[in-house]
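# Okay, sequence plus prediction incoming.
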Amino acid sequence: MQTTPDQTALAGATSADHRYVNIAAYKFISFDDTEEMRPQFQALCTQLHLKGTILLTPEGINMFLSGLPADIEHYLSWLRSDPRFADIEVKYSYSNEQSHRRMLVRIKKEIITMRMPLIKPELGRAPSVEPATLKRWLDQGHDDAGKPVVMVDTRNDFEVDVGTFDNTVDYRIGKFTEFPAVIEQHKADFAGKTVVTFCTGGIRCEKAAIHMQNIGYDNVYQLEGGILKYFEDVGGDHYTGDCFVFDYRTALNPKLEPTETVQCFACRAVVTPRQQLDPAYVAGTSCPHCADKKTAAQ
């Protein structure tokens, strides 16, 4: 019997000697029964002992879940029984512990807050580039039409500081709602170039690429599946550092393994292994970032 891609990925938990499977997935689709579906999601995830976050919004679903392989498979089978989510694509990683501490199913207005109501990915996406194709473009220094390729990071500044693509454009935004105005101000910088937007898993860069098309960018792509899919498909070529993730692991390396990077419990700043050697770092209490803020306030 031929195995499905999901079954092959789920089997990785055993073959890699890791107990838990972590999945990340989203889909932009009209979803007008979020209130009705929320208790069903919550009940099933509780029954299956899954941990993580599921966002239900009128524009679609976004989820990060962790559980045993059989329980993740059960959940995905149930989710895909709904025709709206039958073709949802999933990214996988593995760990010895569950990547989240609790299970939350939340209803929000948007999958990722952008406050641009005219952007509706369900009605049409911007062109996307697969990780293997992007790697080839970066290897050769240009796209297939000979145009220079410019990477644009759509994530928040603290995420970028953990790791990003080499020579990427980073506008040091503090939240995604700042991106539309910033990228519009710099449109002239990208004339004659191919722009590839990227983010952790694909959501932000999908909205970003559509917005850029709407304001007149001629040649813009989104990285299909984001950094996590790039790591999964081609590894860490042309990428320096790790990828920040919003769970207890804090950051994953290009092998999709947790790193020693942590988040400060007090101020939520990212603390690298080198920074953890600072006397100001006390696990669960403080970090060098906290100390710098206190000094500046004095």
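Sure, I can see it.

# Please make it C-alpha for all contacts and neighbour counts, starting now.
Fine.

# So which residues of the stretch 1-150 of the chain form strands?
20-28, 51-57, 60-67, 90-95, 103-107, 128-129, 149-153 (DSSP state E, counting those that start in this stretch).

# Include distance to Gly174 when you put the ones you listed into JSON lines, please.
Listed next are the strands of the stretch 1-150 of the chain as JSON lines, based on distance: least, CA to CA, whole Å:
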{"stretch": "strand 20-28", "distance to Gly174": "23"}
{"stretch": "strand 51-57", "distance to Gly174": "21"}
{"stretch": "strand 60-67", "distance to Gly174": "21"}
{"stretch": "strand 90-95", "distance to Gly174": "26"}
{"stretch": "strand 103-107", "distance to Gly174": "23"}
{"stretch": "strand 128-129", "distance to Gly174": "25"}
{"stretch": "strand 149-153", "distance to Gly174": "12"}
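
# residues in contact with the top helix by length along the chain?
Assignment by DSSP state H gives helix 34-47 as the longest helix of the chain. By CA atoms under 8 Å, 6 or more residues apart in numbering, the residues outside helix 34-47 that reach it are 51, 56-58, 75, 103-107.

# among those residues, which two are most distant?
Largest separation among the contacts of helix 34-47 by CA to CA: Lys51 and Pro58, giving 23.0 Å.

# How far away from the center of its chain is stretch 148-161?
12 Å (CA atoms, centre = their mean, to the nearest Å).

# Show me which residues of it are buried.
148-156, 159-161 (16 or more other CA atoms under 10 Å).

# Put this next to the previous one:
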Amino acid sequence: MQRMTASLIGQIEKLVIPRRLQQTGAKLLASRELALSVHPCFPRTALSNYTMMLNAKLPQLGKGLPRTAAVPVVSVVFSSPLGHGSVQQPFVAAEWRCQQRRLLSRRTNFAQQALQDAQPDSPAAASVPAQLVPPTDPNAYCVLNFYHLTPIADPQAAVEEHRAYVERQGLDIRGRIYISSQGMNCQYGGTVADATAYVEWVKQQPGFEGLFYTVWPSEGHAYPKLRLKYKPNLISLAGGMEVMPITDPAARATPLPPNKWKEMVGQAKEKNDMVVLDLRNDYEWDAGHFVGADRPAEEVFAETPVGEGEQEVPQPLQGKDKDTTVLMYCTGGIRCDVYSTFLRKKGFNNLYTLEYGVQNYFRHEGGAHWNGSLFVFDARMAISPNTTESGALPAAVPCSLCGSEPELPHVNCANVDCNELFIACAACKSRLKGCCCEECMSAPRLLRPAKLEGGQYGSWGNYADRDEMGPIMAQGRSHEGRVARRTRRREALKERRLEFLEQKLARKQKERAEGEEAAAPEVSAEKKEEALVGAA
């Protein structure tokens, strides 16, 4: 580290200070002094309360090089207060990141542009959570979530504009960024600087004023790659959501801030005229849920009723008066905002949602009225209600195999044909080699390595037996094209998996029927004969 720092200090003999900083009377320190004291362009009073950001840019590269490599941007963040030597940390991190990205230039001129972020009224400074740690710590990576419902005239063009910005700024962000004619739905991660740079740019686009987002620490990238694309539906729901008036706030439920939600959920336990409605997948409820919320009858949210019939509503609302107070919640808030327009159309009048979802609630109220942990759709798979807590994550249900205390996060069955997401204790996961049942242990093909500590499996192709999967994989090149071949392989895999699940379900039904028959009282021969005579 010392050798690296010395090398770095030798590279920053010329620091480019913006003119506005020069006007403040800040004096440039010699490069060797930079490692020993706080640079005067950062007011000490501001440093004690605000997070500083440095944007480090590489100079223009030589002619003839690819345009995309001409001006890469490296952003680093460090937190205050800073002691002696702390100023060098961002530069060390910047140099390390330059080397990791294999940039074409080794000499770096750093521009310190932190005066705006040092001001108390700076929105940029306020937007970076104070608890996020320096970039030299693994937790400098984060997961950032937001959605915003607003009309977008040309979503396809917006996708290209967003992609161009990410590439132009050299942002290393990964995750899911979906854009439709009704807004955006995003869950992505990266370094705090890269992740917040993108969302702050989005906030400057027409219609995205007031966009709210949450930031969570992460130990590295929580997503394998970036998927920035157009989707007709921001979330999966039967029949789609394009016909729903979700961009009209008046058509949606009334959002409740976390403190008001906490108060009303507490009252719901004692009142019969309130329903706490969980609008997530059933396995998310297993990880954790609000007290008083029933487990969703649908396996996945996409199956939530949207039909015209009177009973085409979630099970907890069937037969309820239309004036019943309905408290809806989901992970980030978008599923509730979308589905509330359907319930409003069905005649329900008193609809309330948890503003920005459970993640936002945890930041303000912790685990009040919450049972278990929160399932999330990234590499973490579960987080604690206490945002500062580490260690074992509690679940809301026992081990699905033996009934003992389980371990989170969920795991997928090691049998790729099954792939069921389940909760189990460490002993059962080890005994069944990561499978959800003994039957899957003896499956005819493809047992993946057991994920005893949870986590996500990679692509099925990483584990596939090439001989067994030959008819599906080794199709060779043809006029179909790459996308068509990939689609055909996926369809073949899907058919094989459905066939296995149907066989598994049939065996379970047969075992259940045999068990019920064995438990039934034995009928004597005389009574059987009497029954036959009576029927005749």
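Looks like it arrived, so ask away. A quick note: this is a predicted structure, and the numbers were derived from the prediction, not measured.

# still on that earlier bit, pick out whichever of Lys51 and Pro58 of the first structure has more residues nearby.
Between Lys51 of the first structure and Pro58, counted using other CA atoms under 10 Å, the more crowded position is Lys51 (20 against 17).

# For the closest residue to Leu79 of the first structure other than its chain neighbours, the count of nearby residues, please.
The shortest distance from Leu79 of the first structure to any non-neighbouring residue, by CA to CA, 6 or more residues apart in numbering, is to Phe85 (6.4 Å). Neighbourhood size, Phe85 of the first structure [other CA under 10 Å]: 18.

# Check the one 10 residues further on too.
Burial of Ser95 of the first structure, expressed as a neighbour count using other CA under 10 Å, amounts to 20.

# Gly124 of the first structure now?
Count around Gly124 of the first structure with other CA under 10 Å applied: 9.

# Stretch 368-383 of the second structure spans what distance, first to last residue?
Start and end residues of stretch 368-383 of the second structure are separated by 15 Å (CA to CA, to the nearest Å).

# If you could redo that for stretch 52-63 of the first structure, that was the one I meant.
8 Å.

# neighbouring contacts of that stretch?
23-32, 34, 38, 64-66, 99-111, 120, 122.

# quick check: stretch 215-232 of the second structure aligns to which part of the first structure?
The aligned range for stretch 215-232 of the second structure in the first structure is 92-109, by TM-score structural alignment.

# Do a quick rundown of the strands in the stretch 401-536 of the second structure.
407-412, 421-424.

# Remind me what the longest one packs against, helices and strands.
Yep, that's strand 407-412 of the second structure we're talking about. Packing partners of strand 407-412 of the second structure (3 or more CA pairs under 8 Å, 6 or more residues apart in numbering; DSSP states H and E): helix 282-287, strand 421-424.

# and the shortest one, what does it pack onto?
Using 3+ CA pairs under 8 Å, 6+ apart, the elements in contact with strand 421-424 of the second structure are strand 407-412.

# Give me the buried positions along the strand it packs on.
For strand 407-412 of the second structure, using 16+ other CA under 10 Å, the buried residues are 407-412.

# related to what we said a few turns ago, mark which of the contacts of helix 34-47 of the first structure are buried, thanks.
So, by 16+ other CA under 10 Å, the buried ones in the contacts of helix 34-47 of the first structure are 51, 56-58, 75, 103-105, 107.

# residues in contact with Arg280 of the second structure?
Applying CA under 8 Å, 6+ apart, the residues near Arg280 of the second structure are 296, 300-301, 330-331, 335.

# Closest one of the residues you listed to His364 of the second structure?
Thr331 (14.7 Å).

# secondary structure element for that closest one?
Taking DSSP states H and E as the definition, one finds Thr331 of the second structure inside no helix or strand.
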